[in-house]
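Asks: sequence and computational prediction follow.
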Amino acid sequence: MGSALSFVTRVYTSFSPAKVALNPDHLQIGILSTGDLAALSLITPAKSHPILWSTLLLHGMKRKQRNLIEDPRIDAVYIPLPNSMHYEWTIKALKAGKHALVEKPIASTPEEAREMHELADSLNLVLLEGIHTRFHPALQRVKAIVDSGELGKIKHMSAKGLAPIQKADQVYKPSDFEQAKGSVMDIACYDVDIFRYLTGSEPTGVGSVAYTPSPKAKNMDKTADGVLEFPGEVTAAFSTDISLEIKLGFIPQFDFSLVVECEEGSINLSNYMIPQIYHSLTVTKSNGQKRVEKVYKPASGSGAHGEEWWSTFRYQLKAFVQKIRGGSPLEWVKKEDSVAILVWLQKIYEKVNARCLFFWSGFADYVVRWVWILDRLRAIIFMHS
């Protein structure tokens, strides 16, 4: 009964946290979108942060976005725009003197990511890619177990990212692939980051990749399965899918799982994407010994603070604000991480000869922006008709 009550309380508080009083020196963060993602990833987590106030949610019209990044009251911006627009608006925000939290992937190419970070560094501004899974204590605990040597060296890793999107061909439009979307860009970016994070090394190659295209957007990967190779004959398999059905019309299916096979045992982390709802971290040794851990808060002695109901986004937000204030977060996604993730996402696509428009420049970028603007106009007209 106690565990059930704890579960209900944790889930409810995570999605409906009590709003705390703001400190006098609080930061204001503007949001360059009014999409559903902003509510989950920033608006709700910000309610429980005493020095952050999310404000000025703006629809995707360039004039309003420009007004926001030029507003002297705004200290930072959150950019959850279509992937292909991250570079343009991050550069504009940084040049306007704003810190930036940018949805993953941070850009469309490694070159764009590098330029964005170099500009932020030159202006002494904080730029963070929203790989929110990196900030939760559950994944950090997996890293700690690996680094402790308890199970020996890593031999193989596998990660699944299966999303509950019913009728993905209706959710993802034909223009989306040109906007740098797809299961690899949207989901495998987490897996690539996790593999690099746990091994502390870069992949050496792409072993194999297979993908299923979307019927409505032939160039867009609806599912993708592949293997990355790491030093020491370590392999890492990923499986992504953005087309899982919703059972009975309302029950979503999830499978965000991570398995790390080592010389002397294995680690299995379930639900690494939304671990505050539920997760289990199972350590199985080669002699048969097994233990199950629940890790909702930072390890004692780490100097970090958190609550059991904090989501990955809430931990990420804490790190972002801490960095702006000159602190040293327990975890961070550095320039090298953001660039490397895009390098390997690009190599994954190249393995299956997928010519992605988001690796083009010039005319293609121009077309993409207009496609997105026209789609937003269509949505506005529909809302008011």
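Replies: Everything's here; your move.

Asks: contacts, neighbours, all on C-alpha from now
Replies: Fine.

Asks: sketch out the strands for the stretch 1-150 of the chain, chain order is fine.
Replies: With DSSP state E, counting those that start in this stretch applied, the stretch 1-150 of the chain shows strands at 27-31, 52-57, 76-79, 99-103, 127-130, listed in chain order.

Asks: TSV for these, including distance to Trp344 and mean neighbour count?
Replies: Conversion of the strands of the stretch 1-150 of the chain to TSV gives the following (distance: least, Cα to Cα, whole Å; neighbours: other Cα atoms under 10 Å):
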stretch	distance to Trp344	mean neighbour count
strand 27-31	29	22
strand 52-57	33	19
strand 76-79	23	26
strand 99-103	18	24
strand 127-130	16	25
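
Asks: out of these, which is closest to Lys143?
Replies: Ranking the strands of the stretch 1-150 of the chain by their distance to Lys143 (criterion: Cα to Cα) puts strand 127-130 first, at 19.0 Å.

Asks: other SSEs contacting that closest one?
Replies: With contacts defined as 3 or more Cα pairs under 8 Å, 6 or more residues apart in numbering; DSSP states H and E, strand 127-130 has these neighbours: strand 99-103.

Asks: quick one: the longest helix anywhere in the chain to chain centroid distance?
Replies: Across the chain, the helix with the greatest residue count (assigned by DSSP state H) is helix 363-383. For helix 363-383, the separation from the chain centroid amounts to 24 Å (computed by Cα atoms, centre = their mean, to the nearest Å).

Asks: alongside the first one, take a look at this:
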Amino acid sequence: MTAHHQPNDTLRWGVLGATSYIATHLMPAIAATGGCALSAVASRPERSAAAAELGRPFGAAVHQDYAALLADPAIDAVYIPLPNTDHVEWTLRAVAAGKHVLVEKPMAMDEDGCTRIEKAAEAASRTVMEAFMYRFHPQQRRAAEILASGEIGELRLVRASFAFRIESGSGNIRLDPALGGGATWDVGCYAVDAPLLFFGQAPQQVTARFSSRPGLTVDTSAVATMDFGQGRSAVVDYSIDYGPRAAYELQGTRGTLMVRNAWAMTGEDGAITVLTQDGVREETVPAANHYQLQVEAFARAVRDGGPAPMSLSDSRRTARVGSALVASAAAGGAAVDTSEDVPGAR
């Protein structure tokens, strides 16, 4: 249950953690969405001047720290793209302050964090959603339509890959273990989410093997398998050592669907190939701003008081699988059960 906004009300947004990436992708998406306004930004106190500069083109006020923004009664919703280790704390604080929350993936690095957020959101009647922008790209909807049509038969295997190199010594927070860095909780989130999305459930068990680039302590590459039961599987790989690669394949009993640029950037057309015994055909999905489509979908859920399109149960499932991959890698690739309420290696 979420609080309703009147259709003519403007949903006033604040951003916790204004960076150039956010100012390039998310802040324009919020500002361009009808019925939404980017009203305020906040950063760490030592970056407040930079945050003010990023917010200026949107007419956004700047707050000296995150807590000050949450205390602003003029803010209805917040976007949280902070380091992974801060997502649960600041989402809970935002909900307690009466804000709706769109939080960058991963919502949490374990299922318990997602459960705490879900309980808090329900108690406060706030909408909270994990930001998986690729789910809102028309390319994913088209892939789902082709699968549902039966053209490639029954889905048996999903292969998903996402990789781009991050240089050592770059200062990128993805290389910092204290901030929840590593490939699994960054590019891995997308590669892992694809089979969960298309199979529509959690796997029964997973296995994973991680590697770390010399000189780094976070996982930088991984290969994992997932067993969904009844002969259905997924194979995923992800990395910040190599790339670029961003693709998934849906293998059915009668054919294959390949999405060549699965996590397309704004302005980049989607590319789908379907291979069956009848031959090969290509589809182009026109470019779309999936960041804006995500903001629009979230805002509708807030206004209508309906469920968020990326549900909190989906987020719990994704966190459970991600933490199971970490556990499997730590156990030398042992299979880890990911069924409901049955954690642990076997």
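Replies: Good, I have the coordinates. This one's a predicted model, so the numbers in the text were calculated from it and none came from an experiment.

Asks: TM-score for the pair, please.
Replies: Comparing the chains after superposition, counting by TM-score structural alignment, normalised by the length of the second structure, produces a TM-score of 0.83; 308 aligned residues with a Cα RMSD of 2.3 Å.

Asks: rewinding a little: in the second structure, what residues pair with the longest helix of the first structure?
Replies: The alignment of helix 363-383 of the first structure onto the second structure (TM-score structural alignment) finds no residues at all.

Asks: residue in the first structure paired with Thr253 of the second structure?
Replies: Matched across to the first structure, Thr253 of the second structure falls on Glu263, judged by TM-score structural alignment.

Asks: what is the neighbour count of its match?
Replies: The tally of other residues near Glu263 of the first structure (other Cα atoms under 10 Å) stands at 15.

Asks: residue contacts, it?
Replies: With contact set as Cα atoms under 8 Å, 6 or more residues apart in numbering, Glu263 of the first structure has these partners: 151-155.

Asks: same check on Asn84 of the second structure?
Replies: Under the criterion of Cα under 8 Å, 6+ apart, the neighbours of Asn84 of the second structure are 105-109, 179-181, 185.

Asks: just to revisit the earlier point, quick check: the match of Thr253 of the second structure vs Ala364 of the first structure, distance?
Replies: Spatial separation of Glu263 of the first structure from Ala364 of the first structure under the definition Cα to Cα, to the nearest Å is 48 Å.

Asks: buried sites along the longest helix of the first structure?
Replies: Taking 16 or more other Cα atoms under 10 Å as the basis for neighbour counts, the residues of helix 363-383 of the first structure that come out buried are 365, 368-369, 372.

Asks: now do stretch 112-122 of the first structure
Replies: By neighbour count with 16+ other Cα under 10 Å, stretch 112-122 of the first structure contains the buried residues 112-114, 116-117, 119-120.

Asks: before we move on, back to that, which of the contacts of Glu263 of the first structure are still contacts in the second structure?
Replies: Among the contacts of Glu263 of the first structure, the ones whose aligned partners also stay in contact in the second structure (both residues aligned by TM-score structural alignment, their matches' Cα atoms under 8 Å) are 151-155.

Asks: among the residues you listed, which one lies nearest to Leu228 of the first structure?
Replies: Sorting these by distance to Leu228 of the first structure puts Lys155 at the head of the list, at 12.4 Å, by Cα to Cα.

Asks: the closest one touches Val234, doesn't it?
Replies: Yes: the criterion here is Cα atoms under 8 Å, and Lys155 of the first structure meets it with Val234 at 5.0 Å.

Asks: give the closest residue to the most centrally placed residue in the first structure in space, chain neighbours not counted.
Replies: Nearest to the mean C-alpha position of the first structure, counting by Cα atoms, centre = their mean, stands Ile131 at 3.4 Å. What sits nearest to Ile131 of the first structure in space, not counting adjacent residues and going by Cα to Cα, 6 or more residues apart in numbering, is Lys104, at 6.1 Å.

Asks: so Gly229 of the second structure sits right up against Ala202, yeah?
Replies: No: the pair formed by Gly229 of the second structure and Ala202 falls short of the contact definition of Cα under 8 Å, at 10.1 Å.
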